[in-house]
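> What shape does this take:
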Amino acid sequence: MKRVLFLGWLLLLWAAPTLANGGSSLLPAHLRCEYLVNPTGIDEPHPRLGWTFEATDPKAFGQRQTAYRILVAATPEELNDNKGSWWSSGWINSSDMQQIEYKGKPLQSDQSYYWKVSVKDEQGRISPWSETAQWTTGLFQPGEWQASWIGTAEVFDPRQRDCNINDPWLRKTIDLKEAPHKANMFVASIGYHELYVNGKKIGDGVMAPAVSNHTKRARYIAYDIAKELKPGKNVIALWLGTSWSIFGPYITPDKPNTPIVMAQAALYNGNATTPFMLVKTDASWRTHPSPNQLLGTWDFHKMGGEIWDARKEMKDWNTAGCDESNWPSAVVYHPRLLLSAQMVEPNLVINEINPVSVTTAPDGSYVADMGVNFAGWTAIQVHGHPGDTIQFLFSERANVPMTFALHSAVVISNDGTATFHNRFNYSSGRWITIRGLKYTPALTDIRGWLVRTGYTAASSFTCSDSLQNWIYNRVRWTYENLSLGGYIVDCPQRERLGYGGDAHATCETGMYNYHLGAFYTKWMEDWRDVQGSEAVVGNMYDTAWAHKGLMSGRHLHKGIQPHSAPTYMGGGGPPWGGICVSLPWFIYQKEGDRRVLERNFEMIKNWLAFLDTQTKDHLLQRFGGNWDFLGDWLWPGATAEGMNNDKPQTLCLNNCYRVFNLRTAAKIAKVLGKTKEAAEWQQQADLSSRAINTRFYNAADHSYSDSSMGNMAAALLAEVPAPDQRVAVMKRLENEILVVRKGHINVGITGGAMLFRLLRDEGRDDLLYSMTSQTSYPGWGYMKDNDATTIWEMWEKDLPGHSLLHSSFLYPGAWYINGVSGIRRDPASTKGFQHFVVRLPSFNSPQMTWANTSFGSSAGIIKTAWKRENGGLTLRLSVPPNCSATLELTEEEAAGLNAGQAPIKKQRRQNGGVTYELPAGNYVFSTTI
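Sure thing, here's the model as predicted:
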């Protein structure tokens, strides 16, 4: 029977005004500055602006920007008058709507800037102005900081089992004749901080600031305190949390082992340009121990928790009613640190989690099941005898009271009550064992929350296959639980390290599901900060080392990367440090961000130069110590085989990864117009590929080294096989997955990330679907059938000491958005997803008959909804305004196409099939028998 394909249009789900009286087809919206919504206190002198669009007529096609005009003003009133005293760009003929660099007058410190944009559409019609957006600046010059670093005389003693210092309070009383019109307080701290004015906490961020390399840098946050200040006495107070201030790799001779802070605020009246007062931290501030203290030592397996002594509560400690006369003066310190603005979202308390049951254990303790494994905060109300200590033990495993030494406690107050509530540390687990209570706690006495960096979700996905939905949702939940502090940790309970190898398994999943431009820009700065230092391995306080020196006696090349950033610690190999090449490229492909390539180019050059020093006859040699040359990690059965080994399989994978780095760096250099480096790196990649083929290629079965899935994937992704070998190697990889492994995955973290990227690029959704559909070991379905609520560290569940909330196997999360949905990245695009490809997955499965996806790209929201039923196909597709798409169909799908009045262009592909060029608009395609 004849198939007929016809085209219609899909009405938008959100309302939009209809086009009338010759008005523009476009309305600019969703304005951002440096990827952030109305950021405060930024120190970028040339911030980049961006927007997307709403279509004024959802039934129309081809809405397109042909020019834009930006105004940046000093006040909202000025902007309302369509004046831009800081920048009036004039009409710029361009379709660009992201990464638009500010080119106005030089920005000034501690100022507010208001901006809006208007555009011309495809017919030259001028749009209405967008809504007003804004940003504020921090302090651009080091000399503008007049405050001192202050803390207390209490210093951490690493010989103690638990931290021996309290989280201190600091306060300053000021007298004001009148309330200021403007007052932004900039706060930098080593360790966490909270800011209070007259008893009120300022801002909704928690566990601030984002984690940074405190051997070099401290990040500051801007807080608007003007509306909380009043005539008369005012108290500005800071509460410091020990946390990262005692992290071993951050200890330097110029800093004390105690939390410290630097803060200042200039107070302005009316429209004055000169402040009438400068509030700053110095020796005149007073300090007092708070009732809160870190448990543990902020070390590997010793992250601990917190203890709250309710007997020491002081309700008015941060108000004018508190008698501070007996409080000692703060201690002034002189660390040598670069101060820079925190240009990433703050940590936020999100997703309240309530227990599903409380049971009694055989020893008389009580066990609360929170229903889901999570990393974040808990609040627990208790009562009992004054002075009693109630303990809370956190566990990922049922019937195991505590995992990874995570525990907190509360001391009951003199009135017989107390509430434990996290403030400067967090726990990770599903079960809470409560010891010391004389009664069964009620479910309502216990609450939990996820705490993570406050980025926003970009995408959604659901399909007819319940297992795929489970994987997608658990991958996202796990990712969110790993992202506290402006970087991705390997695990939130045991290490909290920002491993580069694990980043391969998480970064594209993150980018395709969340708005993470600022997040990953910040993490790249962390990698630049740590370059040139060797990784720290082992217990940080038992190792004799001087940071930035010769930790193990080996020479430090300026291009060497530790295996984690900004945290220095942990083992790894070339794919760990090599994230400094891969991650900027992934960001560029997703966002069209040229600046991220420019700012990391020198780091990339240095890294590749370091690898050159470890190369002989075009092959990378094993280098470093026992934990410096890992290849794939945590493949099925790896612990029995020996993961950290000297076998040829590791040398092969790491050489393939080096070639992948070289080819990626050559592409980066080409984008930046650096033809010399591009040619050199491409030549090195070709020479090394030939050497790898000579050493590791198995001609008999077209595999590499040990014929593992990981090595074949690494070789193919790095384009190591010669052109006449590639098809055979790809076929061998297919056989390894479908026949040898019976459809199961058989790789670990690094090999798996490379495998999933390769198969996404190749359009081999059938192989990806096979691996994600297995319910027996190893696989995600095996985790599901073993009651997992988060993704595990290893394919095995019951090996002791391994995490059940980990970064290892999150790579399917990118495939659902950039694969199953049909939405594909256009390799030729230099503007992210402003142009993209739609090609539906080719596999057929009775479980996978439909999928609905919304992908919030930086260019706008792309939507697909496809369904296969009774031999036919329906596809609903939304191409955002100012975007275009290439739809790829098979000859059979394209037969009898009726496009109606839609302005699409048809052409045949050389390798078979038909493509259609689609302008912006909303479409419905379907086939019927």
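
> contacts, neighbours, all on C-alpha from now
OK.

> Mind telling me what element Ala691 is part of?
Secondary-structure element containing Ala691, defined by DSSP states H and E: helix 675-696.

> Is Leu107 in a helix, a strand, or coil?
Reducing the assignment to helix, strand or coil with DSSP: H, G, I helix; E, B strand; the rest coil, the entry for Leu107 is coil.

> Next one: it relative to Glu122, how far apart?
Leu107 sits at a distance of 33 Å from Glu122 (criterion: Cα to Cα, to the nearest Å).

> next one: Phe140
As judged by Cα to Cα, Phe140 and Glu122 stand 40 Å apart.

> The top helix by length along the chain: which residues count as buried?
With DSSP state H applied, the helix covering the greatest number of residues in the chain is identified as helix 648-671. Neighbour-count burial for helix 648-671 flags 649-669 (criterion: 16 or more other Cα atoms under 10 Å).

> for stretch 386-399, same thing?
Pro386, Gly387, Asp388, Thr389, Ile390, Gln391, Phe392, Leu393, Phe394, Ser395, Glu396, Arg397.

> Now do the strands in the stretch 351-500 of the chain.
Residue ranges of the strands in the stretch 351-500 of the chain, as given by DSSP state E, counting those that start in this stretch, are 357-360, 366-383, 389-395, 407-411, 417-421, 427-435, 446-453, 459-463.

> ugh, typo on my part, it should be the stretch 801-929 of the chain
Across the stretch 801-929 of the chain, reading from the start of the chain, the strands by DSSP E, counting those that start in this stretch fall at 823-825, 835-838, 850-857, 860-869, 872-889, 897-898, 905-908, 914-928.

> among the ones you listed, which is nearest Thr281?
strand 850-857 (42.5 Å; Cα to Cα).

> and this one, so I can compare the two:
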Amino acid sequence: MGLLTAERLRTEYLDNPLGIDAATPRLGWIVTSERRGASQAAYRLLVATSLQKLDELEGDLWDSDIVETSETQHIEYAGYELFSEQKVFWKVQVWDEQGVEGAWSEPAMWSMGLLGREEWRGQWIGWKNDHKPTKESPKPNVYLRRDFRVGAGVKRATVYATALGLYRLYLNGKRVGNDVFSPEWTDYHVRVQYQTYDVTDMLREGDNAAGAILGQGWYAGYIGMYGFQKYGMDPSFLLQLNVEYEDGTKESVTTESRWKTSYGAIVSSDLQMGETVDARLEMSGWNEAGFAEGGWSPVDVMYDYRGWLVSQMSRTIRVTEERKPENIRWLPDGRTIIDLGQNLAGWIRIALSGEAGTRCVFRFAEVLDASGELYTENLRFARQIDTYTCKGGGVEVFEPTFTYHGFRYVELSGGPIKIGEVTGIVVHSDLPESGELVTSHPLINRLVQNIRWTQRANFMSVPTDCPQRDERHGWTGDAQIFASTAAYNMDVSAFFAKWLVDLEDAQQPTGAYTDFAPFIFGPKTEFDNDFTYTHTASAGWADAPIIVAWGLYETYGDKKVLRKHYDSMKKWVDFNRKQHPEGIRRDVPQYGDWLSVNERPFEEVIAEFGRMVSHHSTTPYDIFSTAYMAHNAKLLSKIAGVLGENEDRIIYSALFERIRMAFVEQFVGADGLIKGDTQTAYAMAIEMELLPERLRSSAIERLVAKIEQAGGMATTGFHGTKSLMNVLTNAGYAELAFRLLMREEYPSWLYSVNQGATTIWERWDGWTEENRFQDPGMNSFCHFAFGSIGEWMYRNIGGIDRDASEPGFRKLLIRPQPMGGLTSASCSYDSLYGKAKTQWSVLNGEFMLNVTIPANVSAVVHIPSVEGTEVLEGTSAAKHAYGVTLIGREGDHNIYRIDSGTYCFVSLLPK
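Sure, this is the predicted structure:
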């Protein structure tokens, strides 16, 4: 029972991945034990070419021998060189801190992909079409097929497939894989991802057939917010099916000129506009062997792709949940409104029956207006409309293939039809959920769920801003402030690693990062008689690569991601240094503290600061931009230190100091007042360590006074809000931070919850009782930026944080704060090293904390207590408990160091 065991073996953060292209992949596992103080002292890795060799304890690819270390993550494969398509099996044995040998783990595996362009033998195929797409009539979807023969004795069959556009693949009439929207969004000018599937069991001796449907997707459809955008005009498809026989012979089926093509029942599809299906055009058996191809045409062999073909090394987009409607309302005019009870990203699956040719129209919306109708003005150019034409003859099921919507409500019109079962299909990047938080306050619990649902709806290959309107960009400023919350909710290790590649692909030759990635050039904008491309190099947005990369290091201990993007990050910081040699950024236009609340009449602000402010940010741009410029220099100095680039560490540390001094000289008065005098200005300056110690306390006092003067209200926008809550808590004003969290009046987090929100709104005033709906031009009801409060709640309510002395949650800081009227909370976080749990309650002045620390992890625990009273662990004094060491006392907390295991602390709570 107490033996240390290795579990959850992963390769490059993934479970048994197929077709990876990392030459020396990193391996990791967790260790488990039920006893206190259990930790790993050594491991032995075996990596083999077969399960049989692994069973025989023969590591013919690599035997690490016994390695004395407690590390269980980022163990780089160091065996024989691997080749394309190689299948690799591995397992691990661990020894505990007492030298006791554990059992071998269950085996895990990975396979290598096609490691060079010369390995690809197929041609890109498709069907060129001169149709000029409109929002009402996107290009038609293309169907592709080919029959082929397979011999007897198949040992292994692997498909490698990708598209410029989207594809849905079939073998012998059955769908291959369960991914949706493959390949996922990249800058197709630079790279496209391929997917790998083991299809050994899908082939049969004799006649077989492969079929694929192509969608426009991100490649040739409407993406972004500029109207019709495209990387190319027509989707194309590339496939290679490699078959290995028992006798050692091999053969390949590839895409080439012998394939045939046609149009079919999916008349058209677009990610933003919707999908049109005419079931009368269904071709039964089109993806099976022996189908009569009369009327099908030869495919067009398309241009060869000149970018990088790379393996998908992140978790795919999949259907993750199905939901039944909470309410269905039939209207007198024949329309039906379906309420799923939850705002989400995905689509609906519906059973219906009608006469042949009966047309059904599905419209999607997040909310209803005052009359109970769908509110769609905030969709802007996007349609979010699906259309289905019945084939007749009984019950039919409609479910789209190449579109998704952001919605809670669906309006069905057309007919007459009969409706059967209706199901909401939830779709997003299938990331393992890692965190959970439940409190004694139902509104806080709903807020936690709203944040999670917003993340689910917007983590769609890239971290999009919203899933409903004509945008859905990977906005950098939104993502960088939410990244830490995202990591508490889900395992985002591979997801953000993929997106950092997108960010570097979008980086301009000057070194400037773009404001979203993958990047799409929009129209030129005139500013001060100068035309410039927008959405590049904006402070707080273009700074995201450094912030996100550093966050991945802090959360997962990932040095490789820092090294991979180090030169790119240096180019960005050096770009700013050259552009602003005096250490102050005054360039406009900027975004600033986006969607903040005006603290005084805007006319006064604009009269004082001119073009340095806007209705969206009354914190002056030069304050905001300079703060971020300093912050990035400081982070880059830390990154250089981690990577052993000591000369750079000194250079960028000095750069930070120079910008900080310029900031103070230009913007901060002798009394600590900061230019603009906004809550955000103080919060950012304090959190980013821009103020000298002599001014810090006065700045904090001014920040607190401004909150109180506003009636206990936060006026901060996207970026300032995250800084505000951290600064208040760290400066000893946690009670005030909890008051802001618990506030139910506008503006606040709980105001939207009380209005029935099931996701996070883009703006504090998306809808108010006084003004109703905000400007529909920018009013998403599913936007995660203000959900960055989630990180703060996990750390301060749940009480689970990492110890700053070491990255990756190897050392934990456990410090729940029983404030804000909360009487209990339970929290868990499943890190790379295992699941930590807390459960606390307050009853009759007594505080009880149950805490579980995973094996191989230690923690520092802060227990609030009355000085001079005994803190118990179990039934004895905590200071004498096994696995517990009293460190000291800080304020009204006793501080203990604990080993792994489960503990129960009881104390008298200070009043």
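
> before we move on, the earlier item: got TSV for the strands of the stretch 801-929 of the first structure, with distance to His504 of the first structure and mean neighbour count too?
Output for the strands of the stretch 801-929 of the first structure, formatted as TSV (distance: least, Cα to Cα, whole Å; neighbours: other Cα atoms under 10 Å):
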stretch	distance to His504 of the first structure	mean neighbour count
strand 823-825	18	23
strand 835-838	23	22
strand 850-857	20	21
strand 860-869	25	20
strand 872-889	28	22
strand 897-898	41	15
strand 905-908	36	13
strand 914-928	32	21
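
> how about those, which one is nearest Gln468 of the first structure?
With distances scored as Cα to Cα, the stretch of the strands of the stretch 801-929 of the first structure nearest to Gln468 of the first structure is strand 850-857 (10.3 Å).

> Where does that closest one end up in the second structure?
Mapped onto the second structure using TM-score structural alignment, strand 850-857 of the first structure spans residues 824-831.

> next one: stretch 278-292 of the first structure
Aligned by TM-score structural alignment, stretch 278-292 of the first structure corresponds to residues 252-266 of the second structure.

> List of residues touching the matching stretch?
Taking contacts as Cα atoms under 8 Å, 6 or more residues apart in numbering, the residues outside stretch 252-266 of the second structure that touch it are 121-127, 140-146, 148, 237-243, 275-283, 293, 295-301.

> What's the PyMOL line that selects buried ones from the residues you listed?
What follows is the PyMOL syntax selecting those of the contacts of stretch 252-266 of the second structure that are buried according to 16+ other Cα under 10 Å:
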select buried, resi 122+123+124+125+126+127+140+141+142+143+144+145+146+237+238+239+240+241+242+243+275+276+277+278+279+298+299+300+301
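
> Give me the subset of the contacts of stretch 252-266 of the second structure lying in strands.
Of the positions in the contacts of stretch 252-266 of the second structure, 125-126, 142-146, 148, 237-243, 275-278, 297-298, 300-301 sit in strands, assigned by DSSP state E.

> Give the helix, strand or coil label for Glu248 of the second structure.
Residue 248 of the second structure: Gly, not Glu. Under three-state DSSP, the three-state class of Gly248 of the second structure is coil.

> so which of the strands of the stretch 801-929 of the first structure comes closest to Tyr472 of the first structure?
Judging those by Cα to Cα, what sits closest to Tyr472 of the first structure is strand 850-857, at 11.8 Å.

> Average offset of the closest one relative to the second structure?
After superposition onto the second structure, strand 850-857 of the first structure lies on average 0.9 Å away from the residues it aligns with, using mean Cα distance after the TM-score superposition for the first structure.

> Arg32 of the first structure -> the second structure?
For Arg32 of the first structure, the residue aligned by TM-score structural alignment is Arg10.

> what about the nearest residue to that match once chain neighbours are set aside, helix or strand, and which?
Taking Cα to Cα, 6 or more residues apart in numbering as the measure, Arg10 of the second structure lies nearest to Gly28, with 5.4 Å between them; neighbours along the chain are not counted. Assigned by DSSP H and E, Gly28 of the second structure belongs to strand 26-32.

> Now do that strand against strand 901-908, angle only.
Using axes from the mean of the first three to the mean of the last three Cα atoms, to 10 degrees, one finds that strand 26-32 of the second structure and strand 901-908 are set 60 degrees apart in direction.

> List the contacts of strand 26-32 of the second structure.
In this structure, residues lying in contact with strand 26-32 of the second structure by Cα under 8 Å, 6+ apart are 4-13, 39-40, 72-77, 832-834, 854-856.

> Stretch 543-560 of the second structure now?
74, 476-477, 479-480, 483-484, 487, 493, 496-497, 500, 503, 513, 537, 561-562, 569, 628-629, 632, 635-636, 639, 642-643, 806-809, 831-832.

> try it again with 7 Å
Contacts made with stretch 543-560 of the second structure from outside it, assessed by Cα atoms under 7 Å, 6 or more residues apart in numbering, are listed as 476-477, 480, 483-484, 493, 500, 503, 561-562, 569, 632, 807-809, 832.

> Tell me who's in contact with the spatially most central residue of the second structure.
When the second structure is reduced to its mean C-alpha position, the closest residue under Cα atoms, centre = their mean turns out to be Phe459, at 4.4 Å. By Cα under 7 Å, 6+ apart, the contact set of Phe459 of the second structure is His428, Ser429.

> next one: Thr626 of the second structure
Contacts here follow Cα under 7 Å, 6+ apart; on that basis Thr626 of the second structure touches Ile584, Arg585, Phe663.

> Now these in a markdown table, please, with extra columns for neighbour count.
Formatted as a markdown table, these follow (neighbours: other Cα atoms under 10 Å):
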| residue | neighbour count |
| --- | --- |
| Ile584 | 24 |
| Arg585 | 23 |
| Phe663 | 23 |
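
> OK, contacts around Pro648 of the first structure?
Taking Cα under 7 Å, 6+ apart as the contact definition, Pro648 of the first structure lies against Ser705.

> Same question for Thr915 of the first structure.
With contacts defined as Cα under 7 Å, 6+ apart, the neighbours of Thr915 of the first structure are Thr886, Leu887, Glu888, Leu889, Lys906, Gln907, Arg908, Arg909.

> Report the separation between the fifth one and Arg311 of the first structure.
When distances are taken as Cα to Cα, Lys906 of the first structure and Arg311 of the first structure turn out to be 76 Å apart.

> Same question for the first one.
Taking Cα to Cα as the criterion, Thr886 of the first structure is separated from Arg311 of the first structure by 67 Å.
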